[in-house]
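K.L.:
Here is my input, please return the structure:
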Amino acid sequence: MDNFFEKVWEVACQIPVGRVTSYGAIGRYLGATRSARMVGWAMSNSRASKVNVPAHRVVNASGLLTGKHHFSGSNVMQELLESEGVRVEDNQVVDFEVVFWDPVKELGIH
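P.N.:
Model (predicted):
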């Protein structure tokens, strides 16, 4: 996969149900530190992927649902996370450190 977006989507597809990661964590895993914004662009364009990318599982470094405006309704991202058992209050993942999935730790060195 030569396309950065496709690499991002591939990582996002590995996030387990009930867990979240951050834009920056995906960027670090791909060796593109400081590319959180580019990862965000990839998530906002994930509908272009050939597979169903769980973009709702990617949040900002503080656990905020900063990408929620890219979903079809104002609470869709939150509803998807809550349907997987992730608690969200005031657009922020509750117990973020507990449900955080770090691709560097979970998938090893890329």
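
K.L.:
When you work out contacts or count neighbours from here on, use the C-alpha atoms and nothing else.
P.N.:
Will do.

K.L.:
Was I right to think residue 25 contacts residue 105?
P.N.:
No - the pair residue 25 / residue 105 is not scored as a contact, 10.1 Å apart, by CA atoms under 8 Å.

K.L.:
Among the two, which residue is more densely surrounded?
P.N.:
residue 25 (25 against 9; other CA atoms under 10 Å).

K.L.:
Please, which helix or strand holds the more buried one?
P.N.:
According to DSSP states H and E, residue 25 maps onto helix 23-29.

K.L.:
tell me what that helix is packed against?
P.N.:
The helices and strands touching helix 23-29, judged by 3 or more CA pairs under 8 Å, 6 or more residues apart in numbering; DSSP states H and E, are helix 4-12, helix 36-44, helix 103-107.

K.L.:
what element comes up after the second one heading to the C-terminus?
P.N.:
Downstream of helix 36-44, the next assigned helix or strand under DSSP H and E is strand 58-59.

K.L.:
Following up with a second sequence; could you model it the same way so I can compare the two?
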Amino acid sequence: MYTLPEVRAYAARSDPDAHGAFEDRAWSLEPGDRYTISGCDEAHHVVAASRHRYDSRVDLVVYLPGEDRIADARVHGGRLLGIQRPFAAGTATVLPAPQREG
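P.N.:
Okay, here's the model as predicted:
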């Protein structure tokens, strides 16, 4: 499970210059992406994404830096978003794997 301090630290390390920006549908969101949605200027950091085969929505766990909280979000899969994704050149940090409580 991700904790608020872990996600907050990841968001703080995210370099805006180490991300490629493009527009795509919500279906393409992956953990580590940042996205903006029309009507909201704040970038949401994707912690986890779940796509159900027969559902038209994408369930997300996102970090909202302006509110300093982790929240659940549900976005229609066909919704057009402004997405920033870390480059694959190894220069960008990646979200750590969730730790299981044992």
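
K.L.:
Any idea what the TM-score comes out to?
P.N.:
The pair, once superposed, lands on a TM-score of 0.30 when counted by TM-score structural alignment, normalised by the length of the second structure; 56 aligned residues with a CA RMSD of 4.7 Å.

K.L.:
circling back to that earlier point, for the helices and strands packed on helix 23-29 of the first structure, which one sits closest to residue 83 of the first structure?
P.N.:
Distance to residue 83 of the first structure, taken as CA to CA, is lowest for helix 4-12 among those, at 17.7 Å.

K.L.:
how about the closest one: buried residues?
P.N.:
Neighbour counts using 16 or more other CA atoms under 10 Å place 5, 6, 7, 8, 9, 11, 12 of helix 4-12 of the first structure among the buried residues.

K.L.:
wait, the fifth one sits on residue 42?
P.N.:
Yes - Residue 9 of the first structure is within contact range of residue 42, at 7.3 Å (criterion: CA under 8 Å).

K.L.:
Which stretches in the second structure count as helices?
P.N.:
4-13 (DSSP state H).

K.L.:
re earlier: sort out which one of the buried residues of helix 4-12 of the first structure lies nearest residue 97 of the first structure for me.
P.N.:
Distances from residue 97 of the first structure to those, taken by CA to CA, are shortest for residue 12, at 17.8 Å.

K.L.:
Chain neighbours aside, what residue packs nearest to residue 78 of the first structure?
P.N.:
The shortest distance from residue 78 of the first structure to any non-neighbouring residue, by CA to CA, 6 or more residues apart in numbering, is to residue 88 (6.5 Å).

K.L.:
Measure how buried the one you found is and give me the count.
P.N.:
Neighbours of residue 88 of the first structure (other CA under 10 Å): 19.

K.L.:
ditto for residue 92 of the first structure
P.N.:
17.

K.L.:
how close does it sit to residue 42 of the first structure?
P.N.:
21 Å (CA to CA, to the nearest Å).

K.L.:
before we move on, what about residue 80 of the first structure?
P.N.:
Distance from residue 80 of the first structure to residue 42 of the first structure, by CA to CA: 19 Å.

K.L.:
Looking at the two, which one has more neighbours?
P.N.:
residue 42 (21 against 16).
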